[in-house]
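[1] starting from these lines, generate the structure:
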Amino acid sequence: MRRTTAIAAVITAGMLFTTTACTDDDITTAPSKTGAAEQPASEPAEAPEDEPTKATVAKVGDTITLKGQEDGEQVDATLKKLVDPAQPKDEFFAPEDGNRWVAAQFELTNTGTKPYADSPSNGAGVADADGQRFQATFADTKAGPSMTSDAKVPPGEKALGWITFEVPKSSKIVTVQFGLNSGFADQTGQWKVS
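    Below you'll find the predicted structure:
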């Protein structure tokens, strides 16, 4: 009995340590690089008088640099496109009645020193204007090829693909999020989409 109590105390202390160790979560909304859509190609760039103003909220086309759980894990995540609603690729699969699919195209460039190995859709999510949050679903859409579920990306290389979310038809999607290590990394990138 005494041994069981001691083991339970150690397990409880371990869980408390694990819970408190995960408090450094950071949601990053500032882009490290802005997309080409930020400034139309037809307008010449003006010479700034002072230091140029850096965008503070990432949008579609912008890149956010994210670090993983281990040293050397780093990815430049770019939300390339968002299709809302996304049409099913075939007639066999469709969202449930009252729902629609939203598809986000991500380009994940390994800028770290270690291979990026992950299931990217596990770390992706969307939120609507009411604060409801939705995780990725397995669905192929006409938007394009789905993101691999087993990415193994060497340093300097990239993975490109679509991640699909099933949301209520009435939801207005306002942000898209992405994090490394199936979403368990301390950093999460967030893009404003409306």
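
[2] contacts and neighbour counts: CA atoms only from here.
    Will do.

[3] relative to residue 77, how far out is the closest residue to residue 154 other than its chain neighbours?
    Of all residues not flanking residue 154 in the chain, residue 115 sits nearest, at 4.4 Å (CA to CA, 6 or more residues apart in numbering). Distance of residue 115 to residue 77, given as CA to CA, to the nearest Å: 15 Å.

[4] neighbour count: these two, which is higher?
    Per other CA atoms under 10 Å, whichever of residue 115 and residue 77 has more neighbours is residue 77, with 27 against 19.

[5] for that one, which non-adjacent residue is closest in space?
    Going by CA to CA, 6+ apart, residue 77 has residue 108 as its nearest residue, at 4.7 Å.

[6] where exactly do the helices run in this protein?
    When assigned using DSSP state H, the helices of the chain occupy the ranges 2-21.

[7] contacting residues for the residue positioned nearest the centre of it?
    Nearest residue to the geometric centre of the chain (CA atoms, centre = their mean): residue 178, 1.3 Å. Residue 178 makes contact with 77, 123, 124, 125, 188, 189, 190 under the criterion CA atoms under 8 Å, 6 or more residues apart in numbering.

[8] which ones among the residues you listed map onto strands?
    By the criterion of DSSP state E, membership of the contacts of residue 178 in strands covers 77, 124, 125, 188, 189, 190.

[9] here is a second sequence; please produce its structure as well for comparison:
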Amino acid sequence: MPQTASWARGDEPRPAVAAGGRRGRIGEALETQGLEGEQLTVQLLEVQDPADFLFGAAGYRLEEGERSVVVHTEITNRGTVPFASLPDNYLELVTDDGGTVGKAPVSLTSRPPHRIGVRPGETLGGHTVYVLPEATHVVAVRWSPRPEPDDRTLTWSVLG
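    Predicted coordinates for the structure are as follows:
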């Protein structure tokens, strides 16, 4: 599988929030609400696929036939209610067969993870690591404030 890396460049103007706020592409910021009414903007900044060299550099080993993916997201709390959850708790990869891949229980020192909580007016970023079969074709990244997708769920296409 060819290597791909997509990201929003810091020297480019920040993209406007996508109309409708539910679907976007890498670099776009999408608005939603948290479970307690938090006013949130989530931006998908980068998808590094594969990220095997980062995974290995952190001292982890992949099994034969596996690859790792690193996703960089940023969350802004635009409201007055603190967001008390881990921002990437339900951030998952969506595959071409409609399946999903949840995050791996690892973090990379070179790509700091999210930390719990985003205070009103605060913007925080973090990286989420996934381990999946080499042949899996990822088509989107999906964020949700709860385990099952609902009307607050955000989806970014990662197809070229």
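
[10] quick one: map the residue nearest to residue 154 of structure 1 onto structure 2.
    Mapped onto structure 2 by TM-score structural alignment, residue 115 of structure 1 lines up with residue 82.

[11] cool, and residue 63 of structure 1?
    By TM-score structural alignment, residue 63 of structure 1 lines up with residue 29.

[12] count the neighbours of the equivalent of residue 144 of structure 1 over in structure 2 for me.
    Mapped onto structure 2 by TM-score structural alignment, residue 144 of structure 1 lines up with residue 111. Other residues near residue 111 of structure 2 number 17, with proximity taken as other CA under 10 Å.

[13] residue contacts, the residue lying closest to residue 111 of structure 2 once chain neighbours are set aside?
    Using CA to CA, 6+ apart and skipping the chain neighbours, the partner closest in space to residue 111 of structure 2 is residue 127 (5.8 Å). By CA under 8 Å, 6+ apart, the contact set of residue 127 of structure 2 is 70, 71, 72, 73, 107, 111, 112, 113, 114.

[14] what lines up with the second one in structure 1?
    For residue 71 of structure 2, the aligned position in structure 1 is residue 104, judged by TM-score structural alignment.

[15] give me the number of residues near that match?
    Counted with other CA under 10 Å, residues neighbouring residue 104 of structure 1 total 26.

[16] also residue 89 of structure 1?
    Residue 89 of structure 1: 15 neighbours (other CA under 10 Å).

[17] from residue 141 of structure 1, how far out is it?
    For residue 89 of structure 1, the distance to residue 141 of structure 1 equals 4 Å [CA to CA].

[18] now swap in residue 188 of structure 1 and tell me
    Distance of residue 188 of structure 1 to residue 141 of structure 1, computed by CA to CA: 25 Å.

[19] can you check residue 152 of structure 1 too?
    23 Å.

[20] who has more neighbours, the two?
    For residue 152 of structure 1 versus residue 141, the count of surrounding residues by other CA under 10 Å is larger for residue 141: 23 against 16.

[21] doesn't residue 86 make contact with that one?
    Yes: assessed by CA atoms under 8 Å, residue 141 of structure 1 is found in contact with residue 86 at 6.1 Å.

[22] can you list residues touching both of these two?
    Common contacts of residue 141 of structure 1 and residue 86 (CA under 8 Å, 6+ apart): residue 103.

[23] can you count the residues close to residue 181 of structure 1?
    Counted with other CA under 10 Å, residues neighbouring residue 181 of structure 1 total 20.

[24] find the nearest non-adjacent residue to it, please.
    Ranked by CA to CA, 6+ apart and with sequence neighbours excluded, the top spatial neighbour of residue 181 of structure 1 is residue 118, at 5.9 Å.
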